[in-house]
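1. I'd like to go over a predicted model; first the sequence, then the structure.
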Amino acid sequence: MTEQHPSAPSRAQSGTSGVQHVTERHDDHFTVVGNHLAQHPDLSLTAIGLAVHIQSLPAGTPVGIKALAGKFPEGEIRIAAALRELEAHGYLARPRERLQSGRVVTRTVSYNKPRTAADPEPRPAPATPRPEGKAAPLPDRSAASDVLTGLRVLDSRLLLSERDVRRLAPAVTAWLERGVPAEAVRRALTTGLPTAPIQHPAALLAHRLTALLPPPLPAAPPPSPPVVRPDPLQTCDGCDRAFRAPHPGHCRDCRTDAHRAA
């Protein structure tokens, strides 16, 4: 019998149509990627490739839009769209935190298995301490989902599927994080709707959420330093000269003379 070597490269079969694989074993510098991602039916190729790249990076590597656009030719618009795809399908979470200084920071969490809506929000420890101060809590994803699912009560044409709600929830969360009340978000999404039937309500809402997004609130001004008031004027009990002190008594010169006399 011919000895088999499972780790040896397999030969590509000739005379067949379609892809042919030549598989070699990786002993180091490799990343395990599930077929649920590599063969995802709803993700774009850009999103799939970006997810694989992010999963291969060491913890703490910057994966913001500008950082990624500086490494790849797709540009900021396509990369931003791919990140939103991964977030909508549970492969990425980008929770935002408002620090006591008023600055809003974004944490990026990558999942090699997609999260579901029932999973708790990620809370990994930060890679480095944040000197700006403790982060204040921001609206969770359920508040954004409530806004979206409630739109059909205001206009039955805005009936959304669960998948549409999951996809649009990050955009609504961005509004809530910028201090916009939920009722104001609903008004922005439902005011001035066309009178004709709405064929694609999710696309219409996605456009409004992006085009009408208000700017962030300005950072809170630093606290004013305490006002130091001077001591009140007192009249010296020895020479009747005015001097400043917290309590009545003798001025400095009289106190010095009394000390010398003693």
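-> Good, I have the coordinates.

2. Please make it C-alpha for all contacts and neighbour counts, starting now.
-> OK.

3. For the biggest helix by length in the chain, which helices and strands make contact with it?
-> Secondary structure of the chain read by DSSP state H shows that its longest helix is helix 162-177. If contacts are counted by 3 or more C-alpha pairs under 8 Å, 6 or more residues apart in numbering; DSSP states H and E, helix 162-177 sits against helix 76-88, helix 141-149, helix 182-190, helix 201-211.

4. what's next to the third one, contact-wise?
-> Same thing as helix 182-190. Under the contact criterion C-alpha atoms under 8 Å, 6 or more residues apart in numbering, helix 182-190 has outside partners V147, L151, L154, D155, V172, W175, L176, L205, R208, L209, L212.

5. Now the buried members of those.
-> V147, L151, V172, W175, L176, L205, L209 (16 or more other C-alpha atoms under 10 Å).

6. As CSV, these with distance to R84 would be great.
-> What follows is those, written out as CSV (distance: C-alpha to C-alpha, whole Å):
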residue, distance to R84
V147, 19
L151, 22
V172, 13
W175, 15
L176, 17
L205, 15
L209, 13
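
7. Can you tell me which of these is nearest H36?
-> V172 (27.0 Å; C-alpha to C-alpha).

8. OK, contacts around the closest one?
-> Contacts for V172 were tallied using C-alpha under 8 Å, 6+ apart; they are A144, V147, V185, L209.

9. Repeat the analysis, applying 10 Å as the threshold.
-> By C-alpha atoms under 10 Å, 6 or more residues apart in numbering, the residues touching V172 are 141, 143-145, 147-148, 165, 180, 182, 185-186, 205-206, 209-210, 213.

10. how far does stretch 145-164 stretch from start to finish?
-> 10 Å (C-alpha to C-alpha, to the nearest Å).

11. One more: stretch 38-51?
-> 9 Å.

12. what does stretch 173-190 give?
-> End-to-end for stretch 173-190, by C-alpha to C-alpha: 17 Å.

13. Stretch 84-98 now?
-> 21 Å.

14. Equivalent analysis for stretch 242-254, please.
-> 12 Å.

15. hang on, the earlier thing: I only care about the contacts of V172 that end up buried; give me the PyMOL line for that.
-> Selection of buried members from the contacts of V172 for PyMOL, criterion 16+ other C-alpha under 10 Å:
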select buried, resi 141+144+145+147+148+165+180+182+185+186+205+206+209+213
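
16. just the contacts of V172 now: which is nearest C254?
-> Scanning the contacts of V172 for proximity to C254, where the rule is C-alpha to C-alpha, the winner is V180, at 64.9 Å.

17. Got another one to weigh against that:
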Amino acid sequence: MDTPQNTALMRALAEVPGPLPTSGVVHIALPHTERFTVVGNHLAQNAALSTAAVGFAVRIQSLPQGTEVGIKALAARFPEGEKLIAAALRELEAHGYLQRTRVRLPNGRMVTRTVFCNHPEALLRTRPAMAPRQGPDPLAPQVSTQVSAPVSTQAPALGTAPIAVPAPVPAHIPAPAPVTPHVPLPAPEAPETPAPPPVTERPVPAEPHPPTPPTSRLVPPPTAPKAPSRPLPQPRELTPGLQQAAVALLSDLRRHAPELVLSEADIERLTPATATWLERDTHPDTIRQALTTDLPQPVKYPAKFVRHRLTALLPPPLPGAEELAPARPRTVVIPLQTCEGCERAFRSRTPSLCRDCRTACGQPAA
């Protein structure tokens, strides 16, 4: 069987005006009426950008405003992997098409704001001032904002040009009555005159989100001095047995957690802290579980991570048998005294006579 041909495409090709090129691509340009995005050649033919970066730029530009455009969101939407998407976004960010900044919300939570510009070179040119945005600025994470050249600001320039052309006509024609009715052409700009009131009312929507006073700040500022890090635990006596067991435990961590690969220098620095755990009668399995449970993804600095857990999760020494014994009630023992009369021993808190001598002498009991 012959290869199936697209007859509709062949008919459209026959309707292309002019002679067709002998080689290369032939464009059949049909006008779009819905669901289309305008892409500039500065992006589509940018030789400095990879094909993946150009493709993701077109995809981000075609998404509605407010759509999540993070690495994981794009990986869930498209078949490419996270590494390829991250590399493409870095290219777009380096060429000015994409900008990602960290923004703090009024509740103190940090989010990422993503801004996409479809023509970054136009931002560097001298442009007329844009009208201020009305309403509060939403600080939503991963906001995709498409910035385009202000078309509305060019309308007054086009409107004033026809007014300047008929100006010399009255010099030759004494009665150009129809020209004066065209002077109110700037009348459509009248709705733009109320623009200053929104500028004065701009602070009004910001009142529901007042800035947090410095006294009640929950998150310290970046310039705040950091607390000194706690020193590594040190054993009372680093015996050869403790040192050997600590080195073996640290070297064996990569079998249980491939992320915790420590160098020889790191193991030498962390050996005293691990020996402190062993000195306090901590089982090696307990130490291994404390170091490998709930690992962050990814573990950027394994040595610092292990150092933090060895310092922050250090258990106290085990109590001795005397400390674990229950407290017994103290028995009051009355001391022995010698009777001053008959020299017989008896129990009394103070020296005195015995009971018989007191009865004989008629003295009361002490």
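-> It's in. Values in this document were obtained by computation on a predicted structure and should not be read as measured data.

18. Quick check: TM-score for this pair?
-> Taking TM-score structural alignment, normalised by the length of structure 1 as the basis, the two superposed chains have a TM-score of 0.42; 133 aligned residues with a C-alpha RMSD of 4.2 Å.

19. Go through the contacts of V172 of structure 1 and say which is closest to N35 of structure 1.
-> Taking C-alpha to C-alpha as the measure, N35 of structure 1 lies nearest V165 of these, at 24.9 Å.

20. List the buried residues of the longest helix of structure 1.
-> 164-177.

21. Reformat the residues you listed as CSV; add distance to L86 of structure 1.
-> Shown next, in CSV, are the buried residues of helix 162-177 of structure 1 (distance: C-alpha to C-alpha, whole Å):
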residue, distance to L86 of structure 1
D164, 14
V165, 15
R166, 11
R167, 10
L168, 12
A169, 13
P170, 11
A171, 13
V172, 16
T173, 16
A174, 16
W175, 20
L176, 21
E177, 20
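
22. If you drop the residues flanking it in sequence, what lies closest to V104 of structure 1?
-> Nearest residue to V104 of structure 1, sequence neighbours excluded (C-alpha to C-alpha, 6 or more residues apart in numbering): R98, at 4.3 Å.

23. what about that neighbour, distance to E177 of structure 1?
-> Here the criterion is C-alpha to C-alpha. By it, R98 of structure 1 lies 8 Å from E177 of structure 1.

24. Buried residues in whatever helix or strand I163 of structure 2 lives in, which are they?
-> Using DSSP states H and E, I163 of structure 2 sits in helix 155-164. Within helix 155-164 of structure 2, no residue qualifies as buried by neighbour count (16+ other C-alpha under 10 Å).

25. So which bits of the helix or strand just after it are buried?
-> Sequence order places helix 169-172 as the next helix or strand after helix 155-164 of structure 2, per DSSP H and E. Neighbour counts over helix 169-172 of structure 2 (16+ other C-alpha under 10 Å) mark no residue as buried.

26. Verify the stated contact: I287 of structure 2 with T274.
-> Yes. With contact defined as C-alpha atoms under 10 Å, I287 of structure 2 reaches T274; the gap is 8.2 Å.

27. What residues does L98 of structure 2 make contact with?
-> 57, 60, 89-92, 114-118, 120, 144-146.

28. Looking at these, which is nearest E279 of structure 2?
-> Closest to E279 of structure 2, out of all of those and judged by C-alpha to C-alpha, is R90, at 49.3 Å.

29. Please, which helix or strand holds that closest one?
-> Assigned by DSSP H and E, R90 of structure 2 falls in helix 82-94.

30. What's the first helix or strand after that helix?
-> strand 98-104.

31. After that following strand, which helix or strand is next?
-> Sequence order places strand 110-117 as the next helix or strand after strand 98-104 of structure 2, per DSSP H and E.

32. Buried ones in stretch 246-253 of structure 2, by neighbour count?
-> Using 16+ other C-alpha under 10 Å as the test for burial, stretch 246-253 of structure 2 gives A246, V247, L249, L250, L253.

33. And the helix holding R90 of structure 2, what does it pack against?
-> Packed against helix 82-94 of structure 2, as judged by 3 or more C-alpha pairs under 10 Å, 6 or more residues apart in numbering; DSSP states H and E, are the following elements: helix 51-62, helix 71-77, strand 98-104, strand 110-117.

34. okay, the angle between the third one and strand 110-117?
-> In other words, strand 98-104 of structure 2. Inter-element angle recorded for strand 98-104 of structure 2 and strand 110-117: 150 degrees (by axes from the mean of the first three to the mean of the last three C-alpha atoms, to 10 degrees).

35. Just to check, Q99 of structure 2 is in contact with V147?
-> No. Q99 of structure 2 lies out of contact with V147 (C-alpha under 10 Å); the separation is 11.6 Å.

36. Which one's more surrounded, these two?
-> Shown here are Q99 of structure 2 and V147; by other C-alpha atoms under 10 Å, Q99 has more neighbours (18 against 15).

37. In contact with the more buried one, which residues?
-> L89, R90, L92, E93, T112, R113, T114, V115, F116, C117, S144.

38. That one and T286 of structure 2, how far apart?
-> Distance from Q99 of structure 2 to T286 of structure 2, counting by C-alpha to C-alpha: 46 Å.

39. ditto for M10 of structure 2
-> For M10 of structure 2 relative to T286 of structure 2 (C-alpha to C-alpha), the value is 74 Å.

40. Kindly report the same for A273 of structure 2.
-> For A273 of structure 2 relative to T286 of structure 2 (C-alpha to C-alpha), the value is 15 Å.

41. Neighbour count: those two, which is higher?
-> Taking neighbours as other C-alpha under 10 Å, A273 of structure 2 and T286 compare with A273 leading, 20 against 10.

42. my guess is the more buried one meets L310, correct?
-> Yes. In this structure, A273 of structure 2 is within contact of L310 by C-alpha under 10 Å, at 6.4 Å.

43. Tell me if I'm right that L83 of structure 1 and V52 touch.
-> No. Contact between L83 of structure 1 and V52 fails when scored by C-alpha under 10 Å: they sit 12.0 Å apart.
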